[in-house]
Every structure is written in structure tokens, then in C-alpha cells.
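Novice: The following block contains a protein sequence and its predicted model.
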Amino acid sequence: MSTPPPPAAAGLTARNLTAQLHYAAQGNPVSSRPETSVANCCPGLEMDFRAAWRRLFRGVTLREYDNLITACTLPPEVIAAAWRAAGRPEHPPRDLVGHRLVRVTTHDGIDTVFTAPLTGPAPSSPADQILLTTTDNPEGLAPLEWSNALAPILARHQGGHVTCHFSPLPSEAYLPHDAAAVPIDMAVEQFFADDTAVIAEALAEAGELTQGLCSPWQNDYRECSCYYWASARPDFVNVEVGRDGLAHGDNWLQKTRTGSYVPDDYADTRLILYDDLFADWERLLRFQIGGRDAEGEETDPQ
């Protein structure tokens, strides 16, 4: 272990949240700071920041990437009263799991919606735009990213109350923002704990910002090729210029070195696939020296 850096000079105290977020705490190396990461946290390699927004409205838990309710602690009598007030007195649900948060209205009259229409060119006329609907998504909607959708509510109303509008029935499909909905007054959680730069446990308990991450060596490392965080990994190896004047070589993920590049395809069994990496990545991923690995060596004895 390395020796922790000396404490900050006397008199330098991070007093507001911005200063605390940028403060280099004693013992934390520079590599632990968010600005030194690959800057991808939705989901990401270090954390899935979407998890911090799931319980922003006290009493319900949203799915990390859309407006589906996955857990509910609202008392059944509160839900029943809301259903009666909305003119739906018969058979109110005991909880809101499976329902959707359609929109939020703040007390200054501003509506926040959580989906947007998907549009694209019409097959019969590429110059025309149509709503892109499917059987599973008949309204042609896509969820908005939480940090953008909820940030204004958090900035103005944390610690206060807003009106959340929930779908009357469970819904697997996304619903338009003007769909019939049942309003319930909801408390907005504080994002930080006690004026510190620590995310409140009401939003994310210990471990929850990382519990949904993939294993990067088996997933992102295979998928993201040379255009992303794994840009330092090999791609085109054992390259030689042929008599035709063209470069010839191997895809680093080829099981057998043939000198003929196999384009990346997640289903091509000539390449190392996800299951291969999960089972045996230590053997399959080979070192490169000067852009080459051992000539004639096969990574798959089969």
C-alpha cells in the first residue's frame, strides 16, 4: 500500500457541496476521483449512477432506466384514497408495483414527463417522418435519461413535495404523458446527506451504485472494440503487407491465426465469444509484442 498524502494545508476547508465534490480527501488516490475515470457511468465501469435516482420519490422505487415501479412502500390506504379521489373507487391496488410514473407536476405548475416519441423516416417515403411503433411499444415512446429528466425537480423541490401521476393499471408498455393517471402527493428525497457530498442512503445504500454493473473484462472488453474504453486492446494483429499491396493479418479475437482478418461478429464461432471469455479469458486473450503474437499458435485446441 502506498503512503497516504499529507493532510491539506491548514485553513483549506471544503465548505460547500461543490468544494467537497472537488476535494481530494486524504488517503484517496487521484485515480479514485470521478474526473479521472473513463467518464461513463450510465451504466459504466465504476458505477451505475442511474441507481441514485430510483428512490427520489419517497415510497416508490423506479427501474433504473425507465418509469416502471419495481417496489412500493406507500400504505395501501394512501393508494386507496388517491384512487377514490380520481374517481376509481373499485378495486384499488394494494401497491404500485408494475404501474408506471407517467408524469410529475410541481407546485409551481410545471409538468415533467419521462418519455419522448420515437420518430424516423417512413419506409414508403424516407423524406417523411413517422412515429416508430411496435407491438410491444404501440405508442412509439422511449424513456428519457433520469439525470436530465429529474435534475430540475431535484434542484427546486428536494425536501419538499410534488404530485406524481401513476398509471391506473399495471402497464408493460410505455404510456403517453397525457394518459389517464392517478395523482398522489409525494415527498422528494434530499440527494446529499446532511449537507455533505455523500449521496443519501435513502437514495442509494452501500453497494447499490455498483450492484448492476457487468463484468467489463467479459462484456465491454469484447463488445466495445477499439472505439471505447478498451481502445488500448489489440484489434488488427500479425499484420503484413501482401503482394497485392494490401495489409493482411488477424483479428485479435480469432481462435485460429490464419493471416486472413475475420470481421467482428458476435455469433461467428471463428471468434472468441462472450461465453468463451467468461469460461477461459486468461488463456484466450494473448499478449502482443510488436503487434504480433506467437506464429502458428492456436488459442482453441479444437
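Specialist: Great, that's in hand.

Novice: Going by C-alpha atoms from here, please, whenever you check contacts or count neighbours.
Specialist: Will do.

Novice: Show me which residues of stretch 70-85 are buried.
Specialist: T70, A71, C72, I79, A80, A82, W83 (16 or more other Cα atoms under 10 Å).

Novice: which one of those residues is nearest V237?
Specialist: Closest to V237 out of the buried residues of stretch 70-85 is T70 (46.4 Å), distances taken as Cα to Cα.

Novice: secondary structure element for that closest one?
Specialist: strand 69-72 (DSSP states H and E).

Novice: which helices and strands does that strand pack with?
Specialist: strand 60-62 (3 or more Cα pairs under 8 Å, 6 or more residues apart in numbering; DSSP states H and E).

Novice: dropping in the other structure now:
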Amino acid sequence: MAVLPCREEIRVHPDISVQGLNKIYEGGEQALTDVHLDIHRGEIFALLGPNGAGKTTLINIICGLVNLSNGRVLANGYDIIREYREARSQIGLVPQELHTDAFERVWDTVSFSRGLFGCPPNPAHIERVLRDLSLWNKRNTRIMDLSGGMKRRVMIAKALSHEPRILFLDEPSAGVDVELRREMWEMVRRLRENGVTIILTTHYIEEAEEMADRVGVISQGELILVEEKEALMRKLGKKELRLHLQTPLDTLPESLADLELTLSETGDELVYSFDAHADESGITTLLKRLGEQNIDYRDLQTRESSLEDIFVNLVRANP
């Protein structure tokens, strides 16, 4: 699949550069506050946040659909206000809501989208896009006759019709089944391999954990963290060791007080928390002390923090 916009001039910049961005709606509602963000060529960037955090507002501003209050946004070096046409040609957007002409046929609506960006007809490219999205056999089908999952694929095809350098996916898996979600993940990976920069928002934390190179967390309109996914997991990830005791305890023994331990309300379970990538010698110390206190356990389990755990803790810490 070709990946460069049909009129692109090669430029060396972050693909997306957001500088001091603010958005204040009429009535004084502050939707975004002093957002700074650079997204680089060929990466998959996941933007996470609860409902109303500002994810869609940020995407819509970058894509030229919502006006910013102040700040600056560049798409491949083009200012989205002063060089709107050039900036918009760099970007493909798959919106959260499905909006397309129900009576149009798949081939026609995707080809029309390409023309909207001033690109010359390229049937070979449209065919490649439709084949990559498993839409080729549906090319002459009207949109109204497609399933919800197929309609979402058509929205992706429309976004790719003009060969954008940057692709925004706003909740791409909303309303699709697990099998289609997996297929979409594979498609996103192929696009990245061909040099397309992917920015996605998602409520499916496993989607970000599966695919993203970097993660941004937005809460109350503020970008509270941007980090490489693996570094984030190392920095904030925790492991838990759960010990199911043979005999319940009334209280936690003083000899264990210096360890990061909690005792369940029923007294029959000890939970030991430690850094996921730290030295695990603390487990040896714990088990040794349990033996010294004649505290026996019948089972033990370990669990490592997921990206979802980290995300929930970050949002709670930044209400």
C-alpha cells in the first residue's frame, strides 16, 4: 500500500507537533489546557483517557474540525491554520461515529473521498486499500447493506484513500467483534511498517498494550503523562504475590511490618506488592520470615500490573 500523500513534499519534522494548545468553549468550559505533544514518523501512539477527558477534542483540532483557542499545531511541519490545505492533506481520520452516504457503493464513496483532497484518480491504489481491508468483494455493495464492522472498514478505506502520512483512529474498535478487532490490529501494524504514523484513542486498554509504541494519558483536558509503553510498564508497573494461608491471621505480625504487605479482611490471604522489574529478593525475605513465624500457606499466585491498572491509578491520582 502506498503511504505518502498524493501531493507530499518530503519534510523533516515530527509528524504531529502540538505546542501550548488550549481549547475553551463558549461559556468558559476549558476542554484542553496547555497541551504539548510531539508524535514521530512511523510510531503508533495511543491516547488514553476517561470519557470527557478531551481525547476527541484534541484529535478534532489537529484534523481541522474544531478551532483551537490558542497554541499551535503542525502536521508534518504545516501549520493547521495558516497552511490548512497542506496540513489536512497529510492526515486521514477515522471518526468514532460512522457517517457516510448509505446509498453510495463502497468503490464510489472511497474514490470520491480521494478526489476531495485534490488527488488524481488512482484505481490501483483504491483496489489495494479495499483488498487490504477485505472489502474488495463488497466494492459494488451499497453502504446501507453492510454490517457495522464492514461500515467501519469503509471509514478506514475513506481515510486512506488519499494516501495520508498520518492516520487518526478515534475508538476504531467500538462496536466490532473480537475477530474483527484483531484483524484491524494487524492492518494497523502493516500501515506502520509502511511508514504511516498512527494515533489512536481507545477504551480497550489491551488494544494500546498490544500495539502502542508510546502512550499518552489525558485527564480533565490535561496531558498528564507521555511515555514509551515499555518504560511506563517498568516505571509504574507492580507485581503482586498472593499467599493463601493455611490458618487465618488476626493481625499482621510485627516482624512483617517493614514489607509492603496487606492482610485480607478474612485474614486468610497476604498480598505482597513490589516493583515489577526490581530485585525480587524481597520474596525470599518474606518466605523466610513466614517460616520463622510458623505461618504456613497452601497456595501462592503472582500477578503483574497491566496497562489498565497503571492507567486507572494515574487518572485517580489526577482527578
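Specialist: Yep, it's here. Every value quoted in this text rests on a predicted model; they were computed, and no experiment measured them.

Novice: where does the TM-score land?
Specialist: After superposition, the two chains reach a TM-score of 0.25 (TM-score structural alignment, normalised by the length of structure 1), with 139 aligned residues with a Cα RMSD of 7.0 Å.

Novice: one step back: next secondary structure element downstream of the strand holding T70 of structure 1?
Specialist: Next element after strand 69-72 of structure 1 (DSSP H and E): helix 76-85.

Novice: what's that next one packed up against?
Specialist: strand 182-187.

Novice: just checking, what packs against the strand it packs on?
Specialist: Taking 3+ Cα pairs under 8 Å, 6+ apart as the contact cut, strand 182-187 of structure 1 packs with helix 76-85, strand 161-166.

Novice: closest one to Q20 of structure 1 among the ones you listed?
Specialist: Closest among those, using Cα to Cα: strand 161-166, at 27.0 Å.

Novice: Can you name the residues that contact V78 of structure 1?
Specialist: For V78 of structure 1, the contact set (Cα atoms under 8 Å, 6 or more residues apart in numbering) is empty.

Novice: nope, E227 of structure 2 is what I meant
Specialist: E227 of structure 2 touches R214, V215, G216, counting by Cα under 8 Å, 6+ apart.

Novice: Now do the nearest residue in space to the second one that is not next to it in sequence: how many residues are near it, please.
Specialist: Same thing as V215 of structure 2. Leaving aside its sequence neighbours, V215 of structure 2 sits nearest to A46 (Cα to Cα, 6 or more residues apart in numbering; 4.9 Å). Applying other Cα atoms under 10 Å, we find 25 other residues in the vicinity of A46 of structure 2.

Novice: Now R222 of structure 1: which helix or strand?
Specialist: helix 220-223.

Novice: Show me what that helix packs onto, helices and strands only.
Specialist: Helix 220-223 of structure 1 packs on no helix or strand, going by 3+ Cα pairs under 8 Å, 6+ apart.

Novice: List the buried residues for it?
Specialist: D220, Y221, R222, E223.

Novice: what about the first one, distance to D275 of structure 1?
Specialist: Put plainly, it is D220 of structure 1. 13 Å (Cα to Cα, to the nearest Å).

Novice: can I assume the residue nearest to V215 of structure 2 sits in a strand?
Specialist: Yes. A46 of structure 2 sits within a strand when classified using DSSP: H, G, I helix; E, B strand; the rest coil.

Novice: I figured it was touching E210, is that so?
Specialist: No. A46 of structure 2 is beyond contact range of E210, at 10.4 Å (criterion: Cα atoms under 8 Å).

Novice: following the helix holding R222 of structure 1, which helix or strand comes up?
Specialist: Immediately after helix 220-223 of structure 1, counting by DSSP H and E, sits strand 236-241.

Novice: Please report which of the contacts of E227 of structure 2 has the highest neighbour count.
Specialist: Each of these was scored for neighbours by other Cα under 10 Å, and V215 scores highest at 24 neighbours.

Novice: tell me the contacts of it?
Specialist: V215 of structure 2 neighbours (Cα under 8 Å, 6+ apart): F45, A46, L47, L48, A208, L225, V226, E227, E228, K229.

Novice: Direction-wise, compare the helix or strand hosting it with strand 44-48 and give the angle.
Specialist: Assigned by DSSP H and E, V215 of structure 2 belongs to strand 214-219. Interaxial angle of strand 214-219 of structure 2 relative to strand 44-48 (axes from the mean of the first three to the mean of the last three Cα atoms, to 10 degrees): 20 degrees.

Novice: can you pull the buried residues of whichever helix or strand comes after strand 214-219 of structure 2?
Specialist: Going down the chain from strand 214-219 of structure 2, the next helix or strand is strand 222-228, by DSSP H and E. Under the neighbour-count criterion of 16+ other Cα under 10 Å, strand 222-228 of structure 2 has E222, L223, V226 buried.
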